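Engineer: just coords:
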């Protein structure tokens, strides 16, 4: 019996340690150390696994482990619960209103996304601003052939051949004051979009992913984006593949006290967008629409697009 008791304890600790490590990683105010960005990304899933394990160790009378898991579970609930709290007004805004903007972002996976499906979504979802990452010249041509320019006649694109570095911005209304964030691995174009008499700067976001040998690059590019966004007093919307979830400290630093993550504000749960594949369901919410805190959002949803490993993310943003 003593052997069985000890064996069960070892098994429970082996299962619990990764969940406790994720909680510690999420608690830290930084994420620019190897493995931290990857651990933190599992926070929502660690939440789901910690609860049943806590119940098991409680009945198994493992006091120390019960205490540790209870503390971790309290943290997980505190971090994830706001994603399931709808706003005071949870009704969808009308995209046809002059003061609203229907925004969609999609990572096209080296331009392999199905262009016709993207354009169909733009039409059916009444998209007024489209942000595309991993834009290639061939994919830009395919979007044009599928009729995108007839729906969104104005664009600022920076395509790249055989590379994830290209990005593009399309709008149903004229663009002005076009800019590109300098010194980044992938293009991050931006421009002013008129929304009901208010100029809003829309930026296509795509920092380098936090590969084990490129974590510094990932964080540096997000910090540069943060500094530029907060230095500009113009109302802003940032949309794209941030290669970060809300649980990453660097992403929360970008939000600061000024910006909000549309998915979290809408309160319908995390919008997981990657990896999208037939064999693997999406696990991580890497794609975001970030808005000013005084811009209400509604109807935040994800949509499948054949040919890419990301889901499209759509949101209606009330500018005024």
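Structural biologist: Looks like it came in fine. Since we're looking at a predicted model, the values are computed, not measured.
Engineer: CA only for contacts and neighbour counts going forward, please
Structural biologist: Will do.
Engineer: Please, where are all the helices along the stretch 151-300 of the chain?
Structural biologist: Ranges of helices in the stretch 151-300 of the chain, per DSSP state H, counting those that start in this stretch, are 215-231, 249-255, 262-266.
Engineer: among the ones you listed, which is the most enclosed?
Structural biologist: helix 262-266 (a mean of 26; mean count of other Cα atoms under 10 Å).
Engineer: Residue 189 - nearest residue in space that isn't next to it in sequence?
Structural biologist: residue 180 (4.3 Å; Cα to Cα, 6 or more residues apart in numbering).
Engineer: Just the terminal-to-terminal distance for stretch 160-176.
Structural biologist: From its first residue to its last, stretch 160-176 covers 22 Å (Cα to Cα, to the nearest Å).
Engineer: So which bits of it are buried?
Structural biologist: Using 16 or more other Cα atoms under 10 Å as the test for burial, stretch 160-176 gives 160, 164-173, 175-176.
Engineer: For residue 94, state which of the residues you listed is nearest.
Structural biologist: Distance ranking of the buried residues of stretch 160-176 against residue 94, using Cα to Cα, places residue 172 first at 16.1 Å.
Engineer: try this one next to it:
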């Protein structure tokens, strides 16, 4: 009898090991495709921004598999593998921070930046202006704006603060909407530089006419939809590269990517405000879902040799499908 049982026992053990390995590998890829260089590939390009829902799904599968283990113990290793993958996915999210955030009082030399996708110029204009005024924003990035919309928001800010606002604007490829960069006169006079205009959906760059103010950019890259994956990857990388190579840079906008996507694997001195201040995994899109379950695709980036983020806050934008990101940057040293 013992000799008859060994083959069955060995075959069962091998089957369990193979099945557990397959489950563990699959769960690891689903939970952290960026670890395997797959975050820019279908279908993971669309799942990696939603780490919390993915992590919760893996956790649910772990529980169900564990319950079957009460009867068939061979499923317990698979349940453990699923639980570890869920913990890894959720742990990465928690490490980046999911709180709404807070912004400390401004000091002399600080620069405050507001990124607000205004949803095809449908967001409430007074509400957007109020976000800038209440946040003491020196720089405002308005993706999906029109020139008229940007001018109107700038006028409302000027009326509320008594300080002039320069408006720089670039049309999107369809010539209907674009991205606006609003710069308070508190930073001095600026001029458009025309950088990043080749092959990027809508990016506005500006530099101080004199002095040592920050070089600024408002950005909106292509979305990672099926027909635009190659342009999307190139545009996100171009924006991140600009941040890395531009001394004193401050950039904000809708980058349609998270820090897990290969284009936003920041290098050089470029840093992300949310990652530095605890809002790096607070969802900014879609606004109709809880922020904890959303994708963090609106960002503020900077040259970390010149600036450090001292606070950030994710806020609702009346009438938009995005949430706004307010970040405050302080000179290094």
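Structural biologist: Sure, I can see it. If you're wondering where the values come from, they're calculated on a predicted model, not measured in any experiment.
Engineer: if I line the two up, what does the residue nearest to residue 189 of structure 1 land on in structure 2?
Structural biologist: Correspondence of residue 180 of structure 1 to structure 2, assessed by TM-score structural alignment: residue 195.
Engineer: pretty sure its match is touching residue 207, no?
Structural biologist: No: with contact defined as Cα atoms under 8 Å, residue 195 of structure 2 does not count as touching residue 207 (10.3 Å).
Engineer: Give me the more crowded residue out of the two.
Structural biologist: Remark: of residue 195 of structure 2 and residue 207, residue 207 carries more neighbours, 19 against 13, as counted by other Cα atoms under 10 Å.
Engineer: The most centrally placed residue in structure 2: what's it in contact with?
Structural biologist: By Cα atoms, centre = their mean, structure 2 has its centre lying nearest to residue 297, at 3.0 Å. By Cα atoms under 8 Å, 6 or more residues apart in numbering, residue 297 of structure 2 lies in contact with 254-258, 283-285.
Engineer: Taking those together, which two end up most distant?
Structural biologist: It's 255 and 283 that sit farthest apart of those, by Cα to Cα, at 13.2 Å.
Engineer: All the strands of the stretch 101-250 of structure 1, in order from the start?
Structural biologist: Assigned strands in the stretch 101-250 of structure 1, in chain order: 129-133, 154-158, 167-171, 175-180, 189-195, 198-205, 236-241 (criterion: DSSP state E, counting those that start in this stretch).
Engineer: Same list, those strands, but as JSON lines with distance to residue 300 of structure 1 please.
Structural biologist: As requested, the strands of the stretch 101-250 of structure 1 are exported to JSON lines (distance: least, Cα to Cα, whole Å):
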{"stretch": "strand 129-133", "distance to residue 300 of structure 1": "14"}
{"stretch": "strand 154-158", "distance to residue 300 of structure 1": "23"}
{"stretch": "strand 167-171", "distance to residue 300 of structure 1": "19"}
{"stretch": "strand 175-180", "distance to residue 300 of structure 1": "24"}
{"stretch": "strand 189-195", "distance to residue 300 of structure 1": "19"}
{"stretch": "strand 198-205", "distance to residue 300 of structure 1": "17"}
{"stretch": "strand 236-241", "distance to residue 300 of structure 1": "13"}
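Engineer: how about those strands, which one is nearest residue 123 of structure 1?
Structural biologist: That would be, of the strands of the stretch 101-250 of structure 1 and by Cα to Cα, strand 129-133, which comes in at 11.2 Å.
Engineer: what is the orientation angle of the closest one with strand 167-171?
Structural biologist: Angle, strand 129-133 of structure 1 to strand 167-171, by axes from the mean of the first three to the mean of the last three Cα atoms, to 10 degrees: 170 degrees.
Engineer: What is the burial count for the aligned residue in structure 1 for residue 133 of structure 2?
Structural biologist: Aligned counterpart of residue 133 of structure 2 in structure 1: residue 123 (TM-score structural alignment). Per other Cα under 10 Å, the neighbour tally for residue 123 of structure 1 reads 15.
Engineer: Residue 204 of structure 2: neighbour count?
Structural biologist: 26.
Engineer: circling back: I'd say the match of residue 133 of structure 2 and residue 149 touch.
Structural biologist: No: assessed by Cα under 8 Å, residue 123 of structure 1 is found out of contact with residue 149, at 11.4 Å.
Engineer: which element is the counterpart of residue 320 of structure 2 in structure 1 on?
Structural biologist: Correspondence of residue 320 of structure 2 to structure 1, assessed by TM-score structural alignment: residue 308. Using DSSP states H and E, residue 308 of structure 1 is not contained in any helix or strand.
Engineer: what's near enough to touch the nearest residue to residue 308 of structure 1 once chain neighbours are set aside?
Structural biologist: Once flanking residues are discounted, residue 308 of structure 1 sits nearest to residue 113: 4.7 Å by Cα to Cα, 6+ apart. Residue 113 of structure 1 makes contact with 305-308, according to Cα under 8 Å, 6+ apart.
Engineer: again, but for residue 21 of structure 1
Structural biologist: The contact partners of residue 21 of structure 1, by Cα under 8 Å, 6+ apart, come to residue 39.
Engineer: how many other residues sit next to the residue nearest to the match of residue 133 of structure 2 when sequence neighbours are not counted?
Structural biologist: The shortest distance from residue 123 of structure 1 to any non-neighbouring residue, by Cα to Cα, 6+ apart, is to residue 151 (7.1 Å). By other Cα under 10 Å, 17 other residues sit near residue 151 of structure 1.
Engineer: quick one on the thing from earlier: could I get the helices of the stretch 151-300 of structure 1 in TSV, plus columns for distance to residue 40 of structure 1?
Structural biologist: TSV is the format used below for those (distance: least, Cα to Cα, whole Å):
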stretch	distance to residue 40 of structure 1
helix 215-231	13
helix 249-255	9
helix 262-266	17
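Engineer: Looking at these, spot the one closest to residue 86 of structure 1.
Structural biologist: That would be, of the helices of the stretch 151-300 of structure 1 and by Cα to Cα, helix 262-266, which comes in at 5.7 Å.
Engineer: Contacts for the closest one, please.
Structural biologist: Applying Cα under 8 Å, 6+ apart, the contact partners of helix 262-266 of structure 1 are 82-87, 90, 269-271, 288-291, 296-300, 315.
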